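Participant: only geometry, no sequence info:
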């Protein structure tokens, strides 16, 4: 392990792993991805791309480490591997260096995020096998919202064994934490007292940030709740979900709600906002309008949670790049007053690297 070496940031999904390398000054030096895990896949690192057999996450990360070495970054050059973990539950409310106990706590949260945590954990286990002496750290998407008040997090359910752990957790917390940390450097202004932050991408959420802390957010028990998203419905009546489960079966209903709905379901064309903006169809226009309407409507709820509004910030792929979408949302919020609107580039990976550096330096 290099004491002042680079940090490898790992964001693992079911069939892909995104990576970035940050030097000891937290500057990104290289990025890439492994796709097609589970079969014949592809490794992209910087400008180099090659095909490879990638039966599982261990094979994918082994190929990735080999590719890094080919570009002059060996295990000896790495200080740590730092992971994005989607769900930390009620106990993992800050970044942690991965120990056997933390690994088990991440695994215990897998039922809360079955589409995410098992894959995050697979990458942690793969690196532990491939590079057992390399420290690993984890940052949690739920952690930024851990201080939300009980009024914001509790569903109106009875307190019985069956409802244990069912509460609003919130997600995209690493993105929001990065926004708060880098606010002045990016905008040249002081962090507003009441900031409405919209992380808009294929997954989308909104956060009410008061004095740098989350007080409410739109995602809930899972990343399904809240605004219209690329393939997720956003908020939907529980009885409608039960009807779908009874009609289609639980797994088919789950798949529809998470993978076949949102912009894709409304347009019948695509989950990609760029494709919809270029399409000349009523369904595509309706999907975009639906996205903007519900983003503005949920924003009103976040403004109420903050008891006012001093600034708006957009981040994420859609938030940063779709100017017409930003305009449509802000026009619908004109009633809240004439406040500054900022576009803040997402810096989740840098935040994860920063968390890891702080843990290893003992300054976290």
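Facilitator: Alright, I've got the coordinates. Remember, it's a predicted structure, so these values are computed and weren't measured experimentally.
Participant: From now on I want contacts and neighbour counts done on CA atoms only, so please keep to that.
Facilitator: Noted.
Participant: For the residue lying closest to residue 139 once chain neighbours are set aside, the count of nearby residues, please.
Facilitator: Closest residue to residue 139 apart from its sequence neighbours, by CA to CA, 6 or more residues apart in numbering: residue 95 at 4.6 Å. When neighbours are counted by other CA atoms under 10 Å, residue 95 registers 23.
Participant: quick one: contacts for residue 95?
Facilitator: Counting by CA atoms under 8 Å, 6 or more residues apart in numbering, residue 95 touches 137, 138, 139, 140, 355, 356, 359.
Participant: got it, and residue 41?
Facilitator: So residue 41 contacts 34, 35, 51, 52, 53, 54 (CA under 8 Å, 6+ apart).
Participant: From these, list just the buried residues.
Facilitator: 34, 35, 52, 53, 54 (16 or more other CA atoms under 10 Å).
Participant: Report the contact partners of residue 8.
Facilitator: Contacts of residue 8 (CA under 8 Å, 6+ apart): 19, 20, 21, 22, 78, 80, 81, 82, 353.
Participant: Same list, these, but as a markdown table with distance to residue 276 and secondary structure please.
Facilitator: A markdown table is the format used below for the contacts of residue 8 (distance: CA to CA, whole Å; DSSP: H, G, I helix; E, B strand; the rest coil):
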| residue | distance to residue 276 | secondary structure |
| --- | --- | --- |
| 19 | 28 | strand |
| 20 | 30 | strand |
| 21 | 33 | strand |
| 22 | 35 | strand |
| 78 | 41 | strand |
| 80 | 40 | strand |
| 81 | 37 | strand |
| 82 | 35 | strand |
| 353 | 34 | helix |
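Participant: got another, please set it beside the one above:
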């Protein structure tokens, strides 16, 4: 009987999943899919095999019962896996959890105590954490007795020096846990490990990684370890994102409270769901739509996004005392040659010289032979990173996989 591992990434209205064959002690991708529109009038299930070929889509509408919550969504995924891979045994489930707080600095096996601690962190990630926990609870119900592991987006950043970990507010807040946690850590860890295979000398140097997508951030990595991140206490900080604001003067929040009379929930809704590329353009949160548009607002939204990325290249390079390599990943970072080109134009002062032809075809190395700083595109794989951590925590990962990932 083959053994499978499921990776779940539960959001507010979606569940992304990856199915791995782990019979030989190493994860082999069998399928990737998602359920979108949980609780909506129409819910869509879609999946692709390990080669990217579609298994097709299935629509669930209210008339057929729909999929109203995470428990029902996980049940649909389980039934689909049983139908698609008959005879396989689910031996573990790995979960992406956005916030691990101060305590969780590495992946952990989930039990009642861990869940209780994760619930305490909901105020630190109110948009993400409750849904991550809902996915865990749904999976526990669907797979009773099957071990589950939480892998945290914040863990990769927990070694920051104090001055990159704090805010200049009374220290009592820092002691309470108000810190610059940083996020997208699963992606950064995967890219960092992949760089050790692609370009081991650069991987041991000073590297800026730009994870650019609907969620966007950047990270300064030295000797394979995160030392600074554009994201801070919450997933709102730093770069503008699809619908999130990014860096914002705290005085704007006071203005919204005092002058506009907005409640905290109204402000939260504006900053998390109505801002970023969507708010600036009034058109879309999707960079592809903005690049295809000829409106002034779309151009200005892209201008703002590019300018903030360029500023952070300089800031993070200063945090590293220089720059040896830069890496683009994420949906925008991996696929938009226009954004990469605009970010890197005129960057010769920092040692970057772009190879435009290589950039246009999304090559792995997009800097020219004249460039002192090498620039790479690395396709991130958070699902694989979570799968390897899950097997490792449970003692099921074969040694050669561990060594290859280190």
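Facilitator: Yes, it's here. Predicted model only: the values in this text are computed from it and were never measured.
Participant: Report the TM-score for the pair.
Facilitator: Remark: TM-score between the superposed chains equals 0.94 [TM-score structural alignment, normalised by the length of the first structure]; 361 aligned residues with a CA RMSD of 1.8 Å.
Participant: what's the counterpart of residue 117 of the first structure in the second structure?
Facilitator: Using TM-score structural alignment, the partner of residue 117 of the first structure in the second structure is residue 129.
Participant: wait, what's in contact with that match?
Facilitator: 97, 98, 99, 118, 119, 121, 122.
Participant: Confirm residue 207 of the second structure sits in a strand?
Facilitator: Yes. Under DSSP: H, G, I helix; E, B strand; the rest coil, residue 207 of the second structure falls within a strand.
Participant: what's the counterpart of it in the first structure?
Facilitator: In the first structure, residue 207 of the second structure lands on residue 195 (TM-score structural alignment).
Participant: swap in residue 10 of the second structure?
Facilitator: Using TM-score structural alignment, residue 10 of the second structure sits opposite residue 12 in the first structure.
Participant: hang on, that match packs against residue 119?
Facilitator: Yes. At 5.9 Å, residue 12 of the first structure counts as touching residue 119 under the criterion of CA atoms under 8 Å.
Participant: Which one's more surrounded, these two?
Facilitator: Applying other CA under 10 Å to residue 12 of the first structure and residue 119 shows that residue 12 carries more neighbours, namely 26 against 22.
Participant: For the more buried one, which non-adjacent residue is closest in space?
Facilitator: In this structure, residue 12 of the first structure finds its nearest non-sequential neighbour in residue 120, 5.2 Å apart by CA to CA, 6+ apart.
Participant: isn't there a helix covering the one you found?
Facilitator: Yes. Judged by three-state DSSP, residue 120 of the first structure forms part of a helix.
Participant: so who does it touch?
Facilitator: Residue 120 of the first structure sits in contact with 11, 12, 13, 83, 84, 85, 86, where contact means CA under 8 Å, 6+ apart.
Participant: Quick check: which element contains the first one?
Facilitator: In this structure, residue 11 of the first structure sits in strand 6-12 according to DSSP states H and E.
Participant: again with the fourth one
Facilitator: Under the criterion of DSSP H and E, residue 83 of the first structure resides in strand 78-85.
Participant: Average offset of that strand relative to the second structure?
Facilitator: Taken over the aligned residues, the distance from strand 78-85 of the first structure to the second structure averages 0.7 Å (mean CA distance after the TM-score superposition for the first structure).
Participant: I'd guessed residue 341 of the first structure sits against residue 309; true?
Facilitator: No. The pair residue 341 of the first structure / residue 309 is not scored as a contact, 11.2 Å apart, by CA under 8 Å.
Participant: Return the distance of the corresponding residue of the first structure for residue 99 of the second structure relative to residue 216 of the first structure.
Facilitator: Counting by TM-score structural alignment, residue 99 of the second structure lines up with residue 87 in the first structure. Relative to residue 216 of the first structure, residue 87 of the first structure is positioned 17 Å away (CA to CA, to the nearest Å).
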